[in-house]
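[1] got a structure for you, letters missing:
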């Protein structure tokens, strides 16, 4: 199961002393199609192996990554179009609906919502539905009113969320992103295992190999 409130300790000591579980930190962003299609394969890791998934937000700055819409080069537009085509192929294989956003989203509010949901015990539902609704164009993740209504439907307190989002949550989100960048994170999904970074859903196979190596290393002889 996904972790609901843990925070990462970015050291090379990945074995929990009590239950000997392994920890994989997963940086994600709800507005990233690649993060969306990597969600289910990531969750599958926690079913197959004795690992704890620690989900944390890394909110992409689209303008810095691909340029502002009115300033993008033809090269960057080709990258954008191919990226969505590629992500849709992965989504189709999983039976997911992935409709391209009709504008550029910031996404910070949804990332702060992740932290709020982790604190209040409804992260699993939030994580699943935020991805699904956003990519069906049924949730405006940049609208405080829409997010408050959404949080309430999941059982959270919308007023507490608004206060959290404009104060403590905003600061925590900033710290997490800054910490991620100090260890080399630049995109999503990024997995951190034993201090080693794996960027992209297509690196899950390599991550799986590293997990198996670590399990074998700690197996009693």
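    Here it is on my side, so go on. What you see is a predicted model, and the numbers here were worked out from it, not measured in a lab. Residues are numbered from 1 along each chain as shown.

[2] make it CA atoms for all contacts and neighbour counts henceforth
    Noted.

[3] and the residue minimising distance to the centre of the chain, what is it in contact with?
    Central residue of the chain (CA atoms, centre = their mean): residue 28, 1.9 Å from the mean position. Taking CA atoms under 8 Å, 6 or more residues apart in numbering, we find residue 28 in contact with 35, 55-59, 188-190.

[4] one more time with 7 Å
    Residue 28 is in contact with 35, 56-58, 188-190, counting by CA atoms under 7 Å, 6 or more residues apart in numbering.

[5] Which two among these are spaced furthest apart?
    35 and 56 (11.9 Å; CA to CA).

[6] if I look at the residue nearest to the centre of the chain, how far off is residue 72?
    In this view, residue 28 and residue 72 are 24 Å apart by CA to CA, to the nearest Å.

[7] Give the buried residues for stretch 141-149.
    141, 144, 147-148 (16 or more other CA atoms under 10 Å).

[8] Helices - which of those residues land there?
    Secondary structure from DSSP state H places 144, 147-148 of the buried residues of stretch 141-149 in helices.

[9] and here's the other structure:
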């Protein structure tokens, strides 16, 4: 069975769209998917970048594009009342739904992840951090641990740091066969890798990533 890891933050509409389409991409393959919630803002901070929603022109394009992608995929995508918002309560809730670290099933399952994405992106434009909605979501998920516990907070920090160390720089990122596939638009490329496209055995993957020194922008 092939192993695949899906790194995500529910703040990302692209992660939500990729999550919805993933079963179609994996069809015909025996694949075990591990879902790992990480804090996108921490990736941005570590890499010295701004998020798409923090640049106004990029924010407008992002939400136009994801609206089109949702339309083309035939899925619902309702942006929340505020975006960006603080995703920490949702990320911690996700890890609280997993068994304690080191035990079988120590990552959240697909159903729990689906509930998180639907809470944000199928909430009819509601506030993702509305206390009543968060309480209802928590009751529905019935987490095994306390989302606000120090162990859960540290688990999220550890998972985010591990993702950074692996080379993850954005969400969604899908790890498969020692390679990282970033973004909803990388799903066809992932499918080709699953299908053992000869391109991935030709050396082209490594050759394309070779450094080509040039101008360096000074801040």
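    On my side now, so go ahead. Bear in mind the structure is a predicted one, so any value in this text is a computation, not a measurement.

[10] Which of residue 35 and residue 56 of the first structure has more residues huddled nearby?
    Under the criterion of other CA atoms under 10 Å, the comparison of residue 35 of the first structure against residue 56 puts residue 56 first, with 26 against 23.

[11] what secondary structure does the equivalent of the more buried one over in the second structure sit in?
    Counting by TM-score structural alignment, residue 56 of the first structure lines up with residue 36 in the second structure. Classification of residue 36 of the second structure using DSSP: H, G, I helix; E, B strand; the rest coil returns strand.

[12] Can you verify my assumption that residue 36 of the second structure contacts residue 9?
    No. Using CA atoms under 7 Å as the test, residue 36 of the second structure is too far from residue 9 to be in contact (8.7 Å).

[13] picking up where we left off before, measure the match of residue 56 of the first structure to residue 92 of the second structure for me?
    Distance from residue 36 of the second structure to residue 92 of the second structure, by CA to CA: 11 Å.

[14] so residue 36 of the first structure touches residue 130, yeah?
    No. Here residue 36 of the first structure lies out of contact with residue 130, judged by CA under 7 Å, at a distance of 9.8 Å.

[15] list residues touching both of the two?
    Joint contacts of residue 36 of the first structure and residue 130 (CA under 7 Å, 6+ apart) are residue 30.

[16] Please say which of those two ends up with more neighbours.
    For residue 36 of the first structure versus residue 130, the count of surrounding residues by other CA under 10 Å is larger for residue 36: 27 against 24.

[17] ok, how many other residues are close to the aligned residue in the second structure for residue 179 of the first structure?
    Taking TM-score structural alignment, the alignment pairs residue 179 of the first structure with residue 162 from the second structure. Residues near residue 162 of the second structure, counting by other CA under 10 Å, number 13.

[18] ditto for residue 33 of the second structure
    18.

[19] And it, which helix or strand is it part of?
    strand 31-37 (DSSP states H and E).

[20] Now do the buried residues in that strand.
    33-37.

[21] what about that strand, how far off from the first structure?
    Compared with the first structure after fitting, strand 31-37 of the second structure deviates on average by 0.8 Å (mean CA distance after the TM-score superposition for the first structure).

[22] can you give me the strands for the first structure?
    Taking DSSP state E as the test, the strands found in the first structure are 22-28, 51-57, 190-193, 196-199.

[23] For the first structure, give the helix that spans the most residues.
    Under DSSP H, the first structure gives helix 74-94 as its longest helix.

[24] For that helix, name the packing helices and strands.
    When contacts are defined as 3 or more CA pairs under 7 Å, 6 or more residues apart in numbering; DSSP states H and E, helix 74-94 of the first structure packs onto helix 33-48.

[25] so the helix it packs on versus strand 22-28, what angle?
    160 degrees (axes from the mean of the first three to the mean of the last three CA atoms, to 10 degrees).

[26] And for the alignment partner in the first structure of residue 86 of the second structure, nearest residue in space, chain neighbours not counted?
    When the first structure is aligned by TM-score structural alignment, residue 86 of the second structure is paired with residue 106. In space, and not counting its chain neighbours, residue 106 of the first structure is closest to residue 142: 6.5 Å by CA to CA, 6 or more residues apart in numbering.
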